[in-house]
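J.: generate a structure from the sequence data that follows.
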Amino acid sequence: MALKDHKELIATLATIVTIAQFLSGIEICRKIVKQGATGEISGFPFVVGVFSCSMWVTFTYLLGDMAMLITNSIGFMLQAIYLAIYLHYCISPGSWYSVRRQMVLLFSTSAAMLYYVFFTARDPELAETRVGLMCCFGSIIFSASPLFSVAEVFKTHCTECLPFPLILSTFIVTCLWWMYGLILKNGFVQYPNLIGFCLASFQLTLFLVFPSKRKGEKGIYINGKSGTVI
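T.: I've put the predicted structure just below:
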């Protein structure tokens, strides 16, 4: 049976698993709240998550695909909440400066693209193509965002700084949306998810090679209080 015969099933599964992926941020935020600070956790996945979802909401609105529109609308709201929590607990000057730069760059790009699409674009097909390219960019960066911590993994020989729930869910989600892209014959859906699938696969292999905690370490101390190792 052809893959297109399973379009509705794949779309439903992709939607459910994607929402589950967005919910994986709850565990990361729970650890941040428990520690009382962000520690070594990067805020970049949340920043790029807001950016990527905003671009996909715009693209799927132009495309008229309700499955992807609803999914990314939910994702946008959740990622915005996670980012707000991260900013609240970001007490390190270095981390705050870094995440602020990321927000200015990506959110300015998002605002400029939205202004172009809804106020200045005269060719709908050209606008859809340009937004699609930004979606590809955002999806690839979102899938690769945990790679910013890979240097730390090789330095410490452990994966404590990598968000396993996010990486595992990205692995599953990108596989499903890649298949959905094949059904739609839409390269903007196919290719970024295929690349994301490969990136997530690489990140998962790190959990097979390195332990999840540093040897002999039971906890970390933040502001004089004992915290849980992530």
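
J.: hey, let's count contacts and neighbours off CA atoms from now on
T.: Noted.

J.: gap between the most centrally placed residue in the chain and residue 136?
T.: Nearest to the geometric centre of the chain sits residue 142, at 3.9 Å (C-alpha atoms, centre = their mean). Distance, residue 142 to residue 136, by C-alpha to C-alpha, to the nearest Å: 10 Å.

J.: re the thing from before, quick check: the residue nearest to the centre of the chain touching residue 51?
T.: No: applying C-alpha atoms under 8 Å, one finds residue 142 not in contact with residue 51, separated by 9.1 Å.

J.: one more, for comparison:
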Amino acid sequence: MFLSPSPTFWRIIKKKSTEAFHPYPYLACVMNCSLWIFYGLPMVHPDSTLVVTINSAGLFLELCYLSIFFFYTTKKNRWIIILMLLVEAVVLAVLVVITLVCFHTHHDRSMFVGIVCVVFGIVMYASPLSIIRKVIRTKSAEFMPFWLCLAGFLNGVVWFIYANLKSFDLYIATGNGIGGLLGFFQLCVYGYYTLTASRRASEQTDAKPGDVQLTNNAPTKRPPV
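T.: You can find the predicted model right below:
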């Protein structure tokens, strides 16, 4: 999932522009990875090595993507990225302090941080929908990140299965289960508008040039003198 935006950023680098792409999915992913890393630490939820290692790799990749986006995007988007990262850092710091000061058992800490992770995980999975209004208005899914939507769907399914393997983890199962459904919805939207665009292009191609030429060359009546 974390590698799925690579084609989008290769396009950004080649065109030296972020075009109509949004930074919101990558900002949401940074916050989500940071929270899950904290959730997987021994002081909160012991024996969560996979959660920490995978999300650490994801955090590194998302920061790389944001650096590329920041370099090629507009001044407005740069301010959005800076402000959102500052807000995320403050929110994370507040959550860490509340968790360590107000909760004193693994169960209580896991519950508190787990609920927050579920909320931000759903925000991450839903973040590609930030472009949905443009997709509906233009009837084109060109700027909808297909690979991110597909990876989000598959990632949600796999983590949901993982949450049910050894011992049921309610927070991983809930966040990723809903995330898988959101990913499926995004794929449906992408597929619908892609097929619609292909159908329109096919209808334009199938138009008979001879009919158009005859129409253009048809004689017009002169007004009476």
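
J.: quick check: the residue nearest to the centre of structure 1 vs residue 155 of structure 1, distance?
T.: 23 Å.

J.: swap in residue 113 of structure 1?
T.: 38 Å.

J.: likewise for residue 206 of structure 1?
T.: To residue 155 of structure 1, residue 206 of structure 1 is 13 Å away according to C-alpha to C-alpha.

J.: next: residue 111 of structure 1.
T.: 37 Å.

J.: what do you get for residue 92 of structure 1?
T.: Going from residue 92 of structure 1 to residue 155 of structure 1 by C-alpha to C-alpha gives 21 Å.

J.: so what corresponds to the residue nearest to the centre of structure 1 in structure 2?
T.: Per TM-score structural alignment, the equivalent position to residue 142 of structure 1 in structure 2 is residue 124.

J.: next one: residue 105 of structure 1
T.: So residue 105 of structure 1 corresponds to residue 87, using TM-score structural alignment.

J.: what residues of the helix or strand encompassing its match count as buried?
T.: Element membership for residue 87 of structure 2 (DSSP states H and E) is helix 75-102. By 16 or more other C-alpha atoms under 10 Å, the buried positions in helix 75-102 of structure 2 come out as 77-78, 80-81, 84-85, 88, 92, 95, 99.

J.: can you list those residues in JSON lines and add distance to residue 155 of structure 2?
T.: Formatted as JSON lines, those follow (distance: C-alpha to C-alpha, whole Å):
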{"residue": "77", "distance to residue 155 of structure 2": "28"}
{"residue": "78", "distance to residue 155 of structure 2": "29"}
{"residue": "80", "distance to residue 155 of structure 2": "27"}
{"residue": "81", "distance to residue 155 of structure 2": "25"}
{"residue": "84", "distance to residue 155 of structure 2": "25"}
{"residue": "85", "distance to residue 155 of structure 2": "24"}
{"residue": "88", "distance to residue 155 of structure 2": "23"}
{"residue": "92", "distance to residue 155 of structure 2": "24"}
{"residue": "95", "distance to residue 155 of structure 2": "25"}
{"residue": "99", "distance to residue 155 of structure 2": "27"}
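
J.: ok, those residues vs residue 35 of structure 2, which is closest?
T.: residue 92 (7.2 Å; C-alpha to C-alpha).

J.: for that closest one, list the residues it contacts.
T.: 34-35 (C-alpha atoms under 8 Å, 6 or more residues apart in numbering).

J.: can you tell me how far it is from residue 73 of structure 2?
T.: Taken as C-alpha to C-alpha, the span from residue 92 of structure 2 to residue 73 of structure 2 is 26 Å.

J.: what of residue 21 of structure 2?
T.: Remark: distance between residue 21 of structure 2 and residue 73 of structure 2 (C-alpha to C-alpha) = 9 Å.

J.: which residue ranges form the strands in structure 2?
T.: For structure 2, strands defined by DSSP state E do not occur.

J.: mind naming the longest helix for it?
T.: helix 170-205 (DSSP state H).

J.: what comes up buried for stretch 40-57 of structure 2?
T.: Neighbour count says stretch 40-57 of structure 2 has 40-41, 44-45, 51-52, 55-56 buried, by 16+ other C-alpha under 10 Å.

J.: off-centre distance for it?
T.: Per C-alpha atoms, centre = their mean, to the nearest Å, the displacement of stretch 40-57 of structure 2 from the mean C-alpha position of its chain is 22 Å.

J.: what's the end-to-end length of it?
T.: Stretch 40-57 of structure 2 stretches 14 Å from its first residue to its last (C-alpha to C-alpha).

J.: relative to residue 171 of structure 1, how far out is residue 93 of structure 1?
T.: Noted for residue 93 of structure 1: a distance of 33 Å to residue 171 of structure 1, by C-alpha to C-alpha.

J.: distance check, residue 117 of structure 1 against residue 55 of structure 1.
T.: Going from residue 117 of structure 1 to residue 55 of structure 1 by C-alpha to C-alpha gives 11 Å.

J.: same question, residue 90 of structure 1
T.: Residue 90 of structure 1 is 26 Å from residue 55 of structure 1, where distance means C-alpha to C-alpha.
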